[in-house]
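Undergrad: return a 3D structure for these sequence lines:
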Amino acid sequence: MNENMHDVVVIGGGAAGLSAGLVLARARRRITILDGGAPRNAPAAHMHGFLSRDGMPPAALLEAGRAELAGYGVEPITARVDEVAREDGPEPAFTVRLTGGASLRARRILVATGLRDELPDLPGLRERWGKDVLHCPYCHGYEVRDRPIGVLATGPMAVHQTLLVRQWSSDVVLFGQGREISPEDRERLAARGVTIREGQVKRVVADDDGLRGVELADGRVVDRGALFVQSTMIPNDGLLTGLGCAREDGLVRTDGKGRTAVPGVSAAGNVVNPHAQVIMAAAEGSAAAMALNADLVEGDVQRAVRHDRVTGRRATEFGGAVEAMIAEAVLGDRRHGL
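TA: Take a look at the predicted model:
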């Protein structure tokens, strides 16, 4: 095997990528982890729902993961990947080209590049994102419990999100933003005590102490202590689609073990599962790494079998030639009466 060839290059150093790297390092695989250094959850002060890590700052989790990997001789490299190209040959092989001109070669690729959130264009909203302007009730609902909460109707799941949020507060307002709300949904919301504000939201009102409310187009301010927003989640899957990975319903399709439609290319975490929380992304990275290692083991076995067949045949051919030479020499001696 070419000593410059990695077993796996992991692209993305978040929970999915680091978890995959840990499994592969423990499997004694030669790997490199490339991290662009812009995690999606960087604005959040804490993460939740991760057993044994509840309340930990996201950056602290990544630091702990990198420290664990260092114990196995793996240190993630901060780098941006411009392109991953397939190499010609009977087995999967790839060239990973980095910004700045450097490149790596790998037998397998694992993409764990996450996603980015596109937010509504409202003054004041982005500045509070991840603090008291939030997207996931399971991630942040408990921290804003019993506050007056608003939900901005920015997507088709607005009613569903509002009814979820109602679990954490009895004072919930849905800002309709002109979206049509069916009579059935209005009845369901009313039954749970949710107020609907029909007018357009003009801006998010906040000061140094946090969110204060939501200003409507007519100038009225509705006091709120937290606001939930359904962002538009855009997977960072350009490397995968550039390799020809098939998509389905807007996402790159994978099997239950992270394999894409392109042999040798796997993906895990938010890049293929936008709704995965940190603990789920880490689990997906681990599962993808185990599948990758199993694929590599099978490739190693097949290569060893081919080697033995070739070297065995050559040995047989060589042995046969020697036997023929000896027989000819004996026959010649007999002809000469020796």
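Undergrad: could you use CA atoms for every contact and neighbour count after this?
TA: Will do.
Undergrad: can you map out the helices along this structure?
TA: Taking DSSP state H, the helices of the chain run over residues 15-26, 58-70, 137-140, 158-165, 183-191, 238-242, 278-335.
Undergrad: distance-wise, check the closest residue to residue 118 other than its chain neighbours relative to residue 119.
TA: Distances taken as Cα to Cα, 6 or more residues apart in numbering place residue 232 nearest to residue 118, at 5.0 Å, with adjacent residues excluded. To residue 119, residue 232 is 7 Å away according to Cα to Cα, to the nearest Å.
Undergrad: mean neighbour count added to the helices of the chain, as JSON lines?
TA: Formatted as JSON lines, those follow (neighbours: other Cα atoms under 10 Å):
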{"stretch": "helix 15-26", "mean neighbour count": "25"}
{"stretch": "helix 58-70", "mean neighbour count": "16"}
{"stretch": "helix 137-140", "mean neighbour count": "18"}
{"stretch": "helix 158-165", "mean neighbour count": "20"}
{"stretch": "helix 183-191", "mean neighbour count": "13"}
{"stretch": "helix 238-242", "mean neighbour count": "16"}
{"stretch": "helix 278-335", "mean neighbour count": "15"}
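Undergrad: out of those, nearest to residue 80?
TA: For the helices of the chain, the distance to residue 80 is smallest for helix 238-242, at 11.3 Å, taking Cα to Cα.
Undergrad: what's next to that closest one, contact-wise?
TA: Outside helix 238-242, the residues that touch it by Cα atoms under 8 Å, 6 or more residues apart in numbering are 82-84, 111, 247, 252.
Undergrad: hmm, try it at 10 Å
TA: Contacting residues not belonging to helix 238-242 are listed as 11, 81-85, 96, 109-111, 113, 244-247, 251-252, 260, 262, 265-267, 271 [Cα atoms under 10 Å, 6 or more residues apart in numbering].
Undergrad: Proceed likewise with the subsequent sequence, for comparison:
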Amino acid sequence: MTERLKDAYDVVVVGGGAAGLNGALMLARSRRSVVVVDAGSPRNAPAEGVHGLLARDGMPPAELLERGRAEVRRYGGHVVAGTVTEAVRDDGGFTVGLAGGRTVRARRLLVTTGLVDELPDVPGLAERWGRDVVHCPYCHGWEVRDQAIGVLSSGPMSVHQALLFRQLSDDVVFFAHTAPRPGGEQAEQLAARGVRVVEGEVAGLEVADDRLVGVRLAGGAVVARDALAVASRMTARGGFLAGLGLRPVEHPTGAGEHIPADTVGRTDVPGVWVAGNVTDLSAQVGAAAAAGAMAGAQINADLVAEEARDAVAARREPFSAESEARVCEAVLGDRRHGL
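TA: Prediction:
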């Protein structure tokens, strides 16, 4: 994936997932010099396939990304392996620093670094993440349909998550874990939909023949389950933007942290756009790619407007200088002739 990194580009895209590659594709097709700097740690790497993406449903994530890189390169864009460690403003743009000491200048930045899923501290969750420990019913629900599904209470969206998985199976158990037992309307909803609530801390998972077979409680009891849904806390990968005064903030849902932006990905820092999970915690691959395309188009439009302003200023300046020279010459000529 590594290509020679030039000193400067119109746009540096930080992050080579669906959002970053689609943004770079739009920019490269607009004849912009663009480089995608990718750290190589996609969030969906553990998954067997990408789902809910029209005409690409079930495609392995690595294959989708490789196709995307090839498309960006087809139009002259660059894709390089590297980890961005900082970004600072300089005259007319930004300087982006990479691990290892390399730097590259950019007129604009598109940040598509995604997020990190922070899982509850339960042994075994991380090892089975993306397999039979899942989070999104739209990404993984069909694959666990009609199975015995558990939902681990891990945040403000856990009851909602249980109701979503109930659409896919008649056998859903809600593990309260370390949270209080749901009450009020939430308890009524779970009961009405036949979702049993199990109280008590979850101590670990039971695995046999490399598949989940149950959820073990702290008291030793094991509840047989084929799959476990967990709502992770999602945190944007945006620490390298601190030098620009741009930092992740708490998402309104309480599900994690994101970098706020307007509907086209423009942040509060002029010249910096974001797209995908770094700003939209719930975006699936298709939505992230669409957001990247929108941000890429908006960045190109922003550069076009800047170049038009510069061209008008340059066009006016010579005429102003020539006019001034003609006036001076005329005045001097009049003086030479005693007028």
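Undergrad: what touches both of residue 232 and residue 119 of the first structure?
TA: The contact sets of residue 232 of the first structure and residue 119 overlap at residue 154 (Cα under 10 Å, 6+ apart).
Undergrad: circling back: pretty sure the residue nearest to residue 118 of the first structure contacts residue 154?
TA: Yes - under the criterion of Cα atoms under 10 Å, residue 232 of the first structure makes contact with residue 154 at 8.8 Å.
Undergrad: who's more crowded, the two?
TA: Neighbours were tallied for residue 232 of the first structure and for residue 154 using other Cα atoms under 10 Å; the higher tally belongs to residue 154 (19 against 14).
Undergrad: give me the nearest residue to the more buried one, chain neighbours excluded.
TA: Distance criterion Cα to Cα, 6+ apart; nearest residue to residue 154 of the first structure, sequence neighbours excluded, is residue 230 at 5.8 Å.
Undergrad: the one you found - how many residues pack around it?
TA: Counted with other Cα under 10 Å, the burial measure for residue 230 of the first structure works out to 21 neighbours.
Undergrad: and it, how far from residue 131 of the first structure?
TA: Note on residue 230 of the first structure: its distance to residue 131 of the first structure, by Cα to Cα, is 15 Å.
Undergrad: thinking again about what came up before, between the helices of the first structure, which gets nearest to residue 40 of the first structure?
TA: Go through these one by one with Cα to Cα and the one that ends up closest to residue 40 of the first structure is helix 58-70, at 9.7 Å.
Undergrad: and that closest one, how far from the second structure on average?
TA: Mean deviation of helix 58-70 of the first structure relative to the second structure after superposition (mean Cα distance after the TM-score superposition for the first structure): 0.7 Å.
Undergrad: neighbours of residue 13 of the first structure, how many?
TA: Here the neighbour count serves as a burial measure; for residue 13 of the first structure (other Cα under 10 Å) it reads 28.
Undergrad: touching, it and residue 40? I think so.
TA: No - using Cα under 10 Å, residue 13 of the first structure is not in contact with residue 40, being 11.3 Å away.
Undergrad: next up, the contacts around the equivalent of residue 161 of the first structure over in the second structure.
TA: Taking TM-score structural alignment for the superposition, residue 161 of the first structure sits opposite residue 161 in the second structure. Residue 161 of the second structure makes contact with 135-137, 151-153, 174, 229-231 under the criterion Cα under 10 Å, 6+ apart.
Undergrad: closest to residue 285 of the second structure out of those residues?
TA: The nearest member of the contacts of residue 161 of the second structure to residue 285 of the second structure, counting by Cα to Cα, is residue 136 at 12.1 Å.
Undergrad: just to revisit the earlier point, now for residue 13 and residue 40 of the first structure: what residues contact both?
TA: Where contact means Cα under 10 Å, 6+ apart, the residues bridging residue 13 of the first structure and residue 40 through contact with each are 113-114.
Undergrad: aligned to residue 266 of the second structure, what sits in the first structure?
TA: In the first structure, residue 266 of the second structure lands on residue 259 (TM-score structural alignment).
Undergrad: how many other residues sit next to the closest residue to that match other than its chain neighbours?
TA: Closest residue to residue 259 of the first structure in three dimensions, ignoring its sequence neighbours and counting by Cα to Cα, 6+ apart: residue 266, at 4.4 Å. Look at residue 266 of the first structure: counted by other Cα under 10 Å, it has 27 neighbours.
Undergrad: cool, the one 3 residues further on as well?
TA: Close neighbours of residue 269 of the first structure, defined as other Cα under 10 Å, add up to 30.
Undergrad: can you find the partner of it in the second structure?
TA: In the second structure, the residue equivalent to residue 269 of the first structure is residue 276, according to TM-score structural alignment.
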